[in-house]
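Asks: Model the following, please.
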Amino acid sequence: MNVVNSIRRNFAPIHREGYLFVAGFFVATLILWWIWDPLGWLGLIATLWCAYFFRDPARVTPVGEDLVIAPADGIVSFAGYAAPPPELGLGMGPLQRVSIFMSVFDCHVNRTPVEGRVERIVYHPGLFLNADLDKASEDNERNSIVVDTPAGRFGVVQIAGLIARRIICFTHEGAHLSAGERIGLIRFGSRVDVYLPANVQIVVGVDSRAVAGETVIAQSSSSAGARPFQRS
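Replies: Reported below is the predicted structural model:
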């Protein structure tokens, strides 16, 4: 089963946002091959990496109003209390936050952690510091999304990284989202922060690996047991 899951995640369709980049890498590879064969092989490796970077695998999302699902693939770099960006409108006091750092080898399609209505989307220009640094939450380019749910308001912040140069948002204000639904993409290394209401408890630890649309990162109750799933 682990082998099947690995194949499903690593050999997936390319997201349409990546078509132009993959084509550009391929053309550059042909030119490099014409110049010198070893360069062509390097270009081919880079083209395959680019196609891999823009993969968009289907995910199987656990269903439950009390569950908060990972919005990104990657390593949990922070799980604790932090002040949210002011544009979220969630107050100035510290809130629980889970940060997931995406390397250039992780899938960069982002998903909503909860079901709810998009209340607000605010783009904030900024720097391109290493997204693994805590100060990136304040200084880097970011796109902030507030999702209103019966359990409270959740903040989802897409943060550009050291070599990321564009944040793409797929949703819009007023949209109703299902948990695990695609909401955006960040190109070439980045981070996603999730700010949680007070009645929600973080259930992942720092340095653990998260899978967007599948890994439960927080829960509003201690109930356990079998849960339904939905494919997204």
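
Asks: contacts, neighbours, all on C-alpha from now
Replies: Fine.

Asks: And residue 50, how close does it get to residue 106?
Replies: Counting by CA to CA, to the nearest Å, the gap from residue 50 to residue 106 is 11 Å.

Asks: measure residue 120 to residue 154 for me?
Replies: Relative to residue 154, residue 120 is positioned 11 Å away (CA to CA).

Asks: where do the contact lists of the two overlap?
Replies: Common neighbours of residue 120 and residue 154 (criterion: CA atoms under 8 Å, 6 or more residues apart in numbering): 146, 147.

Asks: Those two: who's more crowded?
Replies: Using other CA atoms under 10 Å as the criterion, residue 120 and residue 154 rank with residue 154 on top: 24 against 18.

Asks: Distance-wise, check the more buried one relative to residue 55.
Replies: Distance, residue 154 to residue 55, using CA to CA: 27 Å.

Asks: go on, residue 21?
Replies: 12 Å.

Asks: ok, residue 16 - how many residues close by?
Replies: For residue 16, the neighbour count with other CA under 10 Å is 11.

Asks: From residue 100, how far out is it?
Replies: Residue 16 is 24 Å from residue 100, by CA to CA.

Asks: circling back: neighbour count: residue 21 and residue 55, which is higher?
Replies: residue 55 (23 against 15).

Asks: how near is the closest residue to that one other than its chain neighbours to residue 178?
Replies: Spatial nearest neighbour of residue 55, excluding adjacent residues (CA to CA, 6 or more residues apart in numbering): residue 14 at 4.4 Å. From residue 14 across to residue 178, the span is 22 Å (CA to CA).

Asks: Which helix or strand contains the residue nearest the centre of the chain?
Replies: Closest residue to the average C-alpha location of the chain: residue 72 at 2.9 Å, with CA atoms, centre = their mean. Using DSSP states H and E, residue 72 sits within no helix or strand.

Asks: quick one: it and residue 210 touch, right?
Replies: Yes. The criterion here is CA atoms under 8 Å, and residue 72 meets it with residue 210 at 7.0 Å.

Asks: Assess the claim that residue 67 and residue 213 are in contact.
Replies: No. With contact defined as CA under 8 Å, residue 67 and residue 213 do not form a contacting pair (11.2 Å).

Asks: For the two, indicate the residue with more neighbours.
Replies: Taking other CA under 10 Å, residue 67 and residue 213 do not tie; residue 213 has more neighbours (30 against 21).

Asks: looking at this, that one is in a helix?
Replies: No. Under DSSP: H, G, I helix; E, B strand; the rest coil, residue 213 falls outside any helix and is assigned coil.

Asks: Now the second one, please; I'll put the structures next to each other:
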Amino acid sequence: MKLPFRIHKEGRRMLTVTLAILTALTAIAFYFIPHVGWIVAGVLFVFFLIILQFFRNPRRLVPVEDDNIIYAPADGKVVVIEEAEEPEYFKERRLQVSIFMSPVNVHVNRNPIGGEVVYNAYHPGKYLVAWHPKSSTENERTTVVIDNGTTQILLRQIAGALAKRIKNYLEVGQTVRQGEDFGFIKFGSRVDIFLPLGTQLEVDLNQKVKGNKTVIARL
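Replies: The predicted structure follows:
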């Protein structure tokens, strides 16, 4: 059976192991309790589909490559739009936009602009719920800064109460293309974007966005 979407590389091993375990449990159920075997099989199949959807990776190209356009780096809902102090890299006030990724969202993170990676740092930390005000400074997180030649934007992947597996594929000095995958957060969490003050926003609070499709802002 051909799936209508790709499976992200971060989920292939887990899905293989999960499928093997669930197949064994189904066989055991049919052998020892055959009268409820199909019920057990159905429940385990639904469980596998839930895990499977966490790792879907739909093919998406940005409509137009333009580094003056900031595309959404993740699927989810805009939960923060505010001016905030960015203490790690810029050390000044920036316009912060935060996208919360629920367990049912696509978990792939994509480059909102193209350019050179000038900063990349991983920080271990707590696992507060992703919408907690202190999650952006106290949770496990990865911070990346991309320079497009005229401006720099900062991206921060933040782990939540369930998401304890942040993957970031970027390296300092690397040239990245707008729309390409830059990371993955297993089982949902949050991505913060820090933009220059005065940036023209194209989204509203509580708006649902899609990575590579929704325009977050224009520089």
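
Asks: one step back: shared neighbours, residue 72 and residue 210 of the first structure?
Replies: In contact with both residue 72 of the first structure and residue 210: residue 100, using CA under 8 Å, 6+ apart.

Asks: for the second structure, which helix is longest?
Replies: Longest helix in the second structure by number of residues, with DSSP state H as the criterion: helix 9-32.

Asks: Near residue 35 of the first structure, how many residues? Count them for me, please.
Replies: Neighbour tally, residue 35 of the first structure, other CA under 10 Å: 11.

Asks: for residue 170 of the first structure, that is, sorry about that
Replies: Neighbours around residue 170 of the first structure, by other CA under 10 Å: 12.

Asks: What of the one 10 residues further on?
Replies: The number of residues packed around residue 180 of the first structure, counting by other CA under 10 Å, is 29.

Asks: For it, which non-adjacent residue is spatially closest?
Replies: Per CA to CA, 6+ apart, closest to residue 180 of the first structure is residue 213, 4.3 Å.

Asks: Aligned counterpart of the one you found in the second structure, please.
Replies: Aligning on TM-score structural alignment places residue 213 of the first structure opposite residue 212 in the second structure.

Asks: What are the neighbouring residues in contact with its match?
Replies: Contacts for residue 212 of the second structure were tallied using CA under 8 Å, 6+ apart; they are 60, 61, 62, 63, 71, 72, 73, 74, 110, 112, 179.

Asks: Mind filtering those down to those shared with the first structure?
Replies: For the contacts of residue 212 of the second structure, the aligned pairs still in contact in the first structure (both residues aligned by TM-score structural alignment, their matches' CA atoms under 8 Å) are 60, 61, 62, 71, 72, 73, 74, 110, 112, 179.

Asks: PyMOL command for the buried members of those residues?
Replies: To isolate the buried members of those in PyMOL, using 16 or more other CA atoms under 10 Å:
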select buried, resi 62+71+72+73+74+110+112+179
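
Asks: how about the helices of the second structure, start to end?
Replies: Going by DSSP H, the second structure shows helices at 9-32, 37-54, 135-138.

Asks: Could you dump those into a markdown table with distance to residue 216 of the second structure added?
Replies: Formatted as a markdown table, these follow (distance: least, CA to CA, whole Å):
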| stretch | distance to residue 216 of the second structure |
| --- | --- |
| helix 9-32 | 26 |
| helix 37-54 | 24 |
| helix 135-138 | 19 |
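
Asks: Of these, flag the one that's most buried.
Replies: helix 135-138 (a mean of 19; mean count of other CA atoms under 10 Å).

Asks: Packing partners of that helix?
Replies: Helix 135-138 of the second structure sits against strand 152-158, with contacts defined as 3 or more CA pairs under 8 Å, 6 or more residues apart in numbering; DSSP states H and E.

Asks: show me what contacts residue 127 of the second structure?
Replies: 135, 139, 140, 159, 160, 161, 162, 163, 164.

Asks: Just the buried subset of the residues you listed, written out for ChimeraX, thanks.
Replies: Buried members of these, defined by 16+ other CA under 10 Å, are picked up in ChimeraX with:
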select :135,139,140,159,160,163,164
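
Asks: Present the contacts of residue 127 of the second structure as a markdown table; the columns should include distance to residue 202 of the second structure.
Replies: Below are the contacts of residue 127 of the second structure laid out as a markdown table (distance: CA to CA, whole Å):
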| residue | distance to residue 202 of the second structure |
| --- | --- |
| 135 | 25 |
| 139 | 28 |
| 140 | 29 |
| 159 | 26 |
| 160 | 26 |
| 161 | 29 |
| 162 | 30 |
| 163 | 28 |
| 164 | 31 |
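
Asks: of all the contacts of residue 127 of the second structure, which comes closest to residue 171 of the second structure?
Replies: Among the contacts of residue 127 of the second structure, residue 140 lies closest to residue 171 of the second structure (CA to CA), at 18.4 Å.

Asks: Could you pull up the residues touching the closest one?
Replies: Applying CA under 8 Å, 6+ apart, the residues contacting residue 140 of the second structure are 122, 123, 124, 125, 126, 127, 158, 159, 164.

Asks: just residue 36 of the first structure next, same as before
Replies: Residue 36 of the first structure neighbours (CA under 8 Å, 6+ apart): none.

Asks: Could you do residue 48 of the second structure as well?
Replies: Neighbours of residue 48 of the second structure in contact, by CA under 8 Å, 6+ apart: 18, 19, 22.

Asks: what do you get for residue 101 of the first structure?
Replies: Contacts of residue 101 of the first structure by CA under 8 Å, 6+ apart are 73, 74, 75, 76, 77, 131, 132, 190, 191, 192.
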